[in-house]
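Q: my questions are about this predicted structure, shown below with the sequence.
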Amino acid sequence: MNFASTALLALAMSTDAFAAAVGKGTALQKPKWSEALRTGAIFGVIEAITPVIGWGLGLAAADYVKTWDHWIAFVLLLVLGGRMVWVAARKPAEAEAEKPRRHGFWLLAATGFATSIDAMAVGVGLAFLNVSILPVAAAIGVATFVMVALGVMVGRVLGDVVGRWAEAIGGILLIGIGSVILYEHLTALT
């Protein structure tokens, strides 16, 4: 793969993580750059590892990964997003000041994994093309790191604008991302 194809692939793989990060940023109380960079690092590392795993699976698991990747991503994002909407609906207006300053590692890792399943499928495809996976995975990880850090800070601004409904909007974003992943796969089959 040439530089331009690698850069475009990396950008494409990071866009759903960016949208999820906006949701994560809205659910926090005025996130700082340190939290944005931490979130970006978690997502970036996961997004860099998953295409390597997919590439390693190669031909043996290609049909399985391609068959189920969209369903796995959809269910994970539906559950995470649904939880965010449910928590926001139960929260009284005065609880807005009690927003967390940071998300737990496992919540971020689960969201990062859910948004990176497509990168695993891409890794499987790259194995068929005999592409050197490490530079591509590194590019995907760096692009995701940057996009997620920026997404958290965009979410900070949106959180100020939308007030107590920020977490619900973040959850709806995650559900939307999962639905788009599922829709794109199902419509590609027809």
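A: Received it, and whenever you're ready, just let me know what you need.

Q: can we go C-alpha only for contacts and neighbour counts from here?
A: Fine.

Q: which parts of the helix or strand encompassing Arg156 are buried?
A: Element membership for Arg156 (DSSP states H and E) is helix 133-162. Buried residues in helix 133-162, counting neighbours by 16 or more other CA atoms under 10 Å, are found at 133, 136-159.

Q: okay, pairing it with this:
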Amino acid sequence: MSTWALFIIAVGLSMDAFAVAICKGLSVKRAGIKHCAVTGLYFGGFQGLMPLLGYFLGVQFESLITSVDHWIAFVLLGAIGVNMIRESRSCAECEQLDGSFGPRAMLPLAVATSIDALAVGVTFAFLQVDIVPAVCFIGGITFILSAVGVKVGNIFGARFKSRAELLGGAVLVLMGAKILLEHLGILGA
């Protein structure tokens, strides 16, 4: 997988975390560097950890499904993307968040925003992606975008939340289609 494709997937995966970070920024009167760093560490850390776990799960089953791995990548990325697009139409998420940045508040959010990355990690196993740089890249991109999201939410409000999820979902659907079309020989690698 090219660095550019990995970057696009990392940005697409981080859009859920970015959207929730915007909501966390809305939940405090003044978002400081500590709020941004805590959010970035939780979301970036879990966004890096989950594909690693998914990768190890995928490696266990790789030999059984090599002939259909491109279809699995297409279905997983497409389903994640469609779900993100569907969630971008919902407005209820921000109202449910409180202003806490402690482990009780952040841990469930970090897990919830990174579940999609677990499935992408399974896909990475089938595509034989070099996993250590990939998870570091995904975690780093998510850290940056989440930290920025807190500040954006604090300054601008919820205007960008649904657009971020919509964009992230569209990117993942397109990456799934690209993988399938490349494997079928319709699109050059």
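A: Arrived safely. As the structure is a computational prediction, the values presented were derived from the model and not from experiment.

Q: what's around Gly102 of the second structure, how many residues?
A: 11 (other CA atoms under 10 Å).

Q: check contacts around Phe145 of the first structure.
A: Leu37, Thr39, Gly40, Ala41, Ile42, Phe43, Gly44, Val45 (CA atoms under 8 Å, 6 or more residues apart in numbering).

Q: and what of Ala158 of the second structure?
A: Residues near Ala158 of the second structure by CA under 8 Å, 6+ apart: Ile22, Cys23, Leu26, Cys94.

Q: before we move on, what SS does Pro100 of the first structure have?
A: Secondary structure assignment for Pro100 of the first structure (DSSP: H, G, I helix; E, B strand; the rest coil): coil.

Q: sec struct for the residue lying closest to it once chain neighbours are set aside, please.
A: Closest residue to Pro100 of the first structure apart from its sequence neighbours, by CA to CA, 6 or more residues apart in numbering: Leu28 at 5.4 Å. Following three-state DSSP, the label given to Leu28 of the first structure is coil.

Q: distance of Leu28 of the first structure from Asp118 of the first structure?
A: 27 Å (CA to CA, to the nearest Å).

Q: what does Val85 of the first structure give?
A: Relative to Asp118 of the first structure, Val85 of the first structure is positioned 24 Å away (CA to CA).

Q: cool, and Phe74 of the first structure?
A: 11 Å.

Q: now for Leu129 of the first structure: what does it line up with in the second structure?
A: Taking TM-score structural alignment for the superposition, Leu129 of the first structure sits opposite Leu127 in the second structure.

Q: what's the spacing between its match and Val148 of the second structure?
A: 31 Å.

Q: can you name the element that comes right after the lengthiest helix in the first structure?
A: Secondary structure of the first structure read by DSSP state H shows that its longest helix is helix 33-90. Note on helix 33-90 of the first structure: by DSSP H and E, the next helix or strand toward the C-terminus is helix 105-128.

Q: got the buried residues for that next one?
A: 108-127.

Q: how about stretch 179-190 of the first structure?
A: For stretch 179-190 of the first structure, by 16+ other CA under 10 Å, it's Ser179, Ile181, Leu182, His185.

Q: would JSON lines of the residues you listed with distance to Ile49 of the first structure be doable?
A: Below are these laid out as JSON lines (distance: CA to CA, whole Å):
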{"residue": "Ser179", "distance to Ile49 of the first structure": "24"}
{"residue": "Ile181", "distance to Ile49 of the first structure": "20"}
{"residue": "Leu182", "distance to Ile49 of the first structure": "22"}
{"residue": "His185", "distance to Ile49 of the first structure": "22"}
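
Q: okay if I get these as JSON lines plus distance to Ala17 of the first structure and secondary structure?
A: Output for these, formatted as JSON lines (distance: CA to CA, whole Å; DSSP: H, G, I helix; E, B strand; the rest coil):
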{"residue": "Ser179", "distance to Ala17 of the first structure": "14", "secondary structure": "helix"}
{"residue": "Ile181", "distance to Ala17 of the first structure": "12", "secondary structure": "helix"}
{"residue": "Leu182", "distance to Ala17 of the first structure": "16", "secondary structure": "helix"}
{"residue": "His185", "distance to Ala17 of the first structure": "18", "secondary structure": "helix"}
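
Q: mean per-residue distance, stretch 147-156 of the first structure to the second structure?
A: Here stretch 147-156 of the first structure, set against the second structure after superposition, deviates by a mean of 0.4 Å using mean CA distance after the TM-score superposition for the first structure.

Q: so where is that stretch in the second structure?
A: By TM-score structural alignment, stretch 147-156 of the first structure lines up with residues 145-154 in the second structure.
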